[in-house]
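Undergrad: Fold the stuff below for me.
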Amino acid sequence: MSLQEAIQHVNERIVAACKRSGRNAEEVRVIAVTKYVSSAKTRAVLDAGIQHLGENRPGVAVPKWEELGGRGIWHFIGHLQSRKVKEIVGKFEYIHSLDRLSLALELDKRAAAAGVEVKTFLQVNVSGEASKQGVKPEEAEHFLREIRELSHLKVIGLMTMAPEVEDPELTRPVFQGLRELRDRLNASGAWKEPISELSMGMSGDFEVAVEEGATWVRLGTLLVGKGEET
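TA: Now for the predicted structure:
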């Protein structure tokens, strides 16, 4: 399947999932997870019309960003070490893995120095798996209140990863749980303004995620043909 055919196939599946759940397909955006592919393949993704790129290794992503002349809108989608923040602020517009106070403080400091605002997703470990990063759902409100005065950090959404299972339907409670948590956090006023975005769903389960309210899906295998999403 060509890249254009893969994009069309994904878009058709998103439209169908939205129709099943009474949503508008324009609410759902695709992040092409390009972390395991070359600059040439990443350029092809951009040329094909997908502008949102997902990477998780600063040492690989930054040279790729430079080679591509800053084209595209870059999302950091993996665990982010605080010491690596200075390498990506100003290049990555979105961080999907905010999960601790020290990272929030470092992001805010580096963003202030660069004169930018960093859009972040609070990563939540809804499934409770020990192998997953993220705050516990019951800790999310306290965390948001703890960082709400950081002026260069903007929490726009929540992110989670579901367990890897053969039947995508088994991931539904995780995605439903993240959506319900977002709604509770908005009702509590934990953040300075309403949180609207949900980053959830990968190649094996994105249709269920869309049915449960995903606004961003992170797709690697289906689009670029190899590699695993983080």
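
Undergrad: Every contact and neighbour count from this point should use C-alpha atoms.
TA: OK.

Undergrad: Now do the helices in the protein.
TA: Ranges of helices in the chain, per DSSP state H, are 3-21, 39-47, 58-67, 85-88, 101-114, 140-147, 172-188, 206-211, 221-224.

Undergrad: what would those look like in CSV with mean neighbour count and distance to residue 194?
TA: Formatted as CSV, the helices of the chain follow (neighbours: other C-alpha atoms under 10 Å; distance: least, C-alpha to C-alpha, whole Å):
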stretch, mean neighbour count, distance to residue 194
helix 3-21, 16, 23
helix 39-47, 17, 31
helix 58-67, 16, 30
helix 85-88, 18, 26
helix 101-114, 17, 19
helix 140-147, 17, 12
helix 172-188, 18, 5
helix 206-211, 25, 20
helix 221-224, 21, 32
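
Undergrad: Second input sequence below; structure requested for side-by-side comparison:
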Amino acid sequence: MLKENLKQVEENICSACKRAGRSRDEVTLIAVSKTKPVEMLKEVYDQGIRVFGENKVQEMMDKQEVLPSDIQWHMIGHLQRNKVKYLIGKTALIHSVDSLRLAEEINRLSEKNDVVTKILVEVNIASEETKFGTSREDAVKLVEHISRLSNLRVEGLMTIAPYVENAEDNRQYFKEIRKLSVDIKQKNIDNVSMSTLSMGMTGDYMVAIEEGATMVRVGTGIFGARDYSI
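TA: Got it, this is the predicted structure:
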């Protein structure tokens, strides 16, 4: 099942890239493996996937211990400041930085461990009350503040679009965050790159790619429905 699912996702990514006149190399597929057992991750790994996304710090740490060392682990879930210490030096990218206080804690521990941590600023582009992320209005100011932290590197933006039945309904939000990333890039802020745009999940990643996503986070499309009982 996983092999077939991955093949379908890959075909969809290639089709979306073709429609947008983009190269397939411009888009990184993140296999969202939260709640999934190590055996399933190994099966996906054996199909060539090397980038995995986790929502919970402890789950990521546990999987990291037993899976191959060439995997890139991405923290895509909401991150509490008291959990940051476990991630430093062990994650390729933190997608969910939504406040200066969180950024300062990541920076403090990165400095202490003599590493530079790559992050994305999470933007609540649809202004949903149930979602984390800085507002569109505050995003530029937050990026500017974080840029002054010596051991962080802002690689771009991340957003979680609303859950919709029709992926087309999210196109406007993907366009808006793409525009925001362009606006920030034009400011030429030191220590800030807007090369990464993490947006799009199983239900809408093809539309996200068409609107400029460089990373898509696909869980259900690869692994099937999540088991929330664990």
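
Undergrad: closest to residue 196 of the first structure out of the helices of the first structure?
TA: Smallest distance to residue 196 of the first structure across the helices of the first structure (C-alpha to C-alpha): 7.8 Å, for helix 172-188.

Undergrad: Kindly calculate the angle that that closest one makes with helix 140-147.
TA: Helix 172-188 of the first structure and helix 140-147 meet at an angle of 50 degrees, taking axes from the mean of the first three to the mean of the last three C-alpha atoms, to 10 degrees as the criterion.

Undergrad: which residues touch helix 172-188 of the first structure?
TA: For helix 172-188 of the first structure, contacts defined as C-alpha atoms under 8 Å, 6 or more residues apart in numbering pick out 124, 126-127, 137, 140-141, 157-160, 162, 191, 193-196, 198, 200, 208-209, 212-214.

Undergrad: average distance between it and the second structure?
TA: Following the fit onto the second structure, the mean deviation recorded for helix 172-188 of the first structure is 0.6 Å by mean C-alpha distance after the TM-score superposition for the first structure.

Undergrad: Report the distance from that helix to the chain centre.
TA: Between the centre of helix 172-188 of the first structure and the centre of its chain there are 16 Å (C-alpha atoms, centre = their mean, to the nearest Å).

Undergrad: The spatially closest residue to residue 139 of the second structure that is not a sequence neighbour - how many residues pack around it?
TA: Spatial nearest neighbour of residue 139 of the second structure, chain neighbours left out: residue 123 (6.8 Å); criterion: C-alpha to C-alpha, 6 or more residues apart in numbering. For residue 123 of the second structure, the neighbour count with other C-alpha atoms under 10 Å is 26.

Undergrad: so residue 123 of the second structure touches residue 137, yeah?
TA: No - with contact defined as C-alpha atoms under 8 Å, residue 123 of the second structure and residue 137 do not form a contacting pair (9.5 Å).

Undergrad: Distance-wise, check residue 48 of the second structure relative to residue 89 of the second structure.
TA: Applying C-alpha to C-alpha, to the nearest Å, the value for residue 48 of the second structure to residue 89 of the second structure is 24 Å.

Undergrad: Residue 19 of the second structure too?
TA: From residue 19 of the second structure to residue 89 of the second structure the distance is 37 Å (C-alpha to C-alpha).

Undergrad: With residue 181 of the second structure instead?
TA: From residue 181 of the second structure over to residue 89 of the second structure the distance is 26 Å, taken as C-alpha to C-alpha.

Undergrad: what does residue 208 of the second structure give?
TA: 29 Å.

Undergrad: now residue 196 of the second structure
TA: Residue 196 of the second structure sits 20 Å away from residue 89 of the second structure, taking C-alpha to C-alpha as the criterion.

Undergrad: Looking at those two, which one has more neighbours?
TA: Neighbours were counted for residue 196 of the second structure and for residue 89 using other C-alpha under 10 Å; residue 196 has more, 21 against 16.
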